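[1] Quick check, what structure comes out for this input:
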Amino acid sequence: MIELHYWPTPNGHKITMFLEESGLPYTIKPVNIGKGEQFEPTFLAISPNNRMPAIVDTAPADGGAPLSVFESGAILQYLADKSGRFLPTEPRDRYRVLEWLYWQVGGLGPMLGQNHHFNRYAPEKIPYAIDRYVNETRRLYGVLNKRLQGRAFIVGKDYSIADMAAYPWIVPYEAQGMSLDDFPHVKAWFEAIRARPATQRAYALGETIKGYVDISKDEEARKVLFGQGVRS
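    Alright, predicted model coming up:
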């Protein structure tokens, strides 16, 4: 059984998308990041960077004690290896998938996250910061659009963890100042993934999590989420 410590954010959705696709049994343990539950000692024991998602595999392949994994990219790779799905074993294809997984983890997610922050959450509008991250968002969409030309998915015809990692960060494209009409290959890819039953189940699950608040409209939740420097 996979215990998923989760909140319905782009990084959280990555993991529910995988679990719904793979059929691995799992249970949800909500981590309300607007109330600071990511700082609780029990969560820090499995995710020392105080970020979700994280998982605990209660039945790892080695037969040993429950195994915890944090960081969404590492979780996707772990689950792919455990299930034997969505990550090729042939080296060339495997490393193409891992390249694009790490592209998302190291670039697409952090840059679009800064776009969200300065456009939606920052207490003051800083034009330089907004322009910087909107422009970088547009550049990254362009990289993805070029990659998807002539391909159904990021690494060819097969759906993979690279696609699951990137998709949730494209979902709020309008809030990022983007139009998918400007990136037709991204648009076709996006619509194909959105139509998958597992994607729809994953996002419907996020809507059932109690206690969710719009952080852009809740000052106290913003203080908890972005005031991480006051905690140790």
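[2] rest of the way, CA atoms for contacts and neighbours
    Noted.
[3] got a list of what Arg120 touches?
    Contacts of Arg120 were listed using C-alpha atoms under 8 Å, 6 or more residues apart in numbering, and they are Ser216.
[4] On the C-terminal side of the longest helix belonging to the chain, identify the next helix or strand.
    Ordering each helix of the chain by length in residues (DSSP state H) puts helix 127-148 first. Proceeding C-terminally, helix 127-148 gives way to helix 161-170 as the next helix or strand, assigned by DSSP states H and E.
[5] tell me what that following helix is packed against?
    Under the contact criterion of 3 or more C-alpha pairs under 8 Å, 6 or more residues apart in numbering; DSSP states H and E, the helices and strands touching helix 161-170 comprise helix 10-22, helix 72-83, helix 91-103, helix 109-116, helix 184-194.
[6] one more time with 6 Å, if that's ok
    Counting by 3 or more C-alpha pairs under 6 Å, 6 or more residues apart in numbering; DSSP states H and E, the packing neighbours recorded for helix 161-170 are helix 10-22, helix 91-103.
[7] this one next, for a side-by-side:
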Amino acid sequence: MIDLYYAATPNGLKLKLYMEETGLEHRVVPVRLSAGEQLKPEFLAISPNNKIPAIVDHAPGDGGEPISVFESGAILLYLARKTGLLWPRQERAQWESTQWLFWQMAGLGPMAGQAGHFRAHAPEAVAYAIDRYTREVHRLFGVLDRQLQEREFIAGAEYSIADIACYPWIVPHAGLGQRLADTPNLQRWFERIRARPATQRTYAGIDDPYAKTANFSEAERRVLFGQGAKS
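    Purely as a prediction, here's the structure:
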């Protein structure tokens, strides 16, 4: 059994999508971010960066004590390597998938997150920040579009954790100021994954987090955006 500490953010949805695709036995543990549940000591013992998702695997491959893993990319890699599910069989394809997983973690996710924040969550409009991050997301969409030019999936012919990692950050494209029509290969890939039954189940009832201006209370803003080194 795997405990999945989860909220319906793009990073949380990666793991929900992986679980739906693979059918891995798991228990969802909701984490209410605006209520500060990610700051509780028991959660910090699992995820010291106070972010979701995180997992506790009660049956690790080495047969030892339960193991906790935080950071969505690390969790995807851990589960894929443990189970072989959504993990390419050939070593070269494994490295291809890993490269694009790291690309998403280092580039697409952080830049899209900043674009979404300044476009929808910031208490005041900052024109430079909106332009800077919206343009960078557009560049990254172009990188992915070129990768998909003659490929069915990001790492080649097989659906893998690279696709799982990237898809939730393409879903809110409109709220990020992007038009998929500008990147036709990416749009084709996006529509293919959106049609998968597991994707339909994962996203049932899920709203675009950047589709409209957020209405956070001051207390919620402090919890979500006001943490410092000693928080």
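[8] related to what we said a few turns ago, rebuild the helices and strands packed on helix 161-170 of the first structure as CSV, extending it with distance to Tyr78 of the first structure.
    Output for those, formatted as CSV (distance: least, C-alpha to C-alpha, whole Å):
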stretch, distance to Tyr78 of the first structure
helix 10-22, 11
helix 91-103, 12
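[9] how about the ones you listed, which one is nearest Thr58 of the first structure?
    Each of those was checked against Thr58 of the first structure via C-alpha to C-alpha, and the shortest separation belongs to helix 10-22, namely 15.1 Å.
[10] Tell me which residues are up against the closest one.
    Where contact means C-alpha atoms under 6 Å, 6 or more residues apart in numbering, the residues beyond helix 10-22 of the first structure that reach it are 6, 53, 164-165, 168-169, 198-199, 202.
[11] Now for these: which two are most distant?
    When these are compared pair by pair using C-alpha to C-alpha, the maximum separation belongs to Pro53 and Ala198, at 18.5 Å.
[12] So the two - more neighbours on which side?
    Pro53 (28 against 19; other C-alpha atoms under 10 Å).
[13] Which residue is the nearest non-sequential neighbour of the more buried one?
    In this structure, Pro53 of the first structure finds its nearest non-sequential neighbour in Tyr6, 5.0 Å apart by C-alpha to C-alpha, 6 or more residues apart in numbering.
[14] Pull up the gap between the one you found and Leu101 of the first structure, please.
    Between Tyr6 of the first structure and Leu101 of the first structure the distance is 20 Å, computed by C-alpha to C-alpha, to the nearest Å.
[15] From the rest of the structure, what touches stretch 159-168 of the second structure?
    So stretch 159-168 of the second structure is contacted by 10, 14, 86-87, 97, 100-101, 153 (C-alpha under 6 Å, 6+ apart).
[16] Could you check how many residues crowd around Asp163 of the second structure?
    A count of nearby residues for Asp163 of the second structure, using other C-alpha under 10 Å, gives 22.
[17] what's near enough to touch the residue nearest to Pro53 of the first structure?
    With contacts defined as C-alpha under 6 Å, 6+ apart, the neighbours of Tyr6 of the first structure are 12, 30-31, 53.
[18] which among the residues you listed end up buried?
    Among these, those that count as buried by neighbour count (16 or more other C-alpha atoms under 10 Å) are 12, 30-31, 53.
[19] Name the helix or strand for Leu4 of the first structure, please.
    Short version, using DSSP H and E: Leu4 of the first structure is in strand 2-6.
[20] Measure how that strand sits relative to helix 10-22, angle-wise.
    The directions of strand 2-6 of the first structure and helix 10-22 differ by 150 degrees, with axes from the mean of the first three to the mean of the last three C-alpha atoms, to 10 degrees as the criterion.
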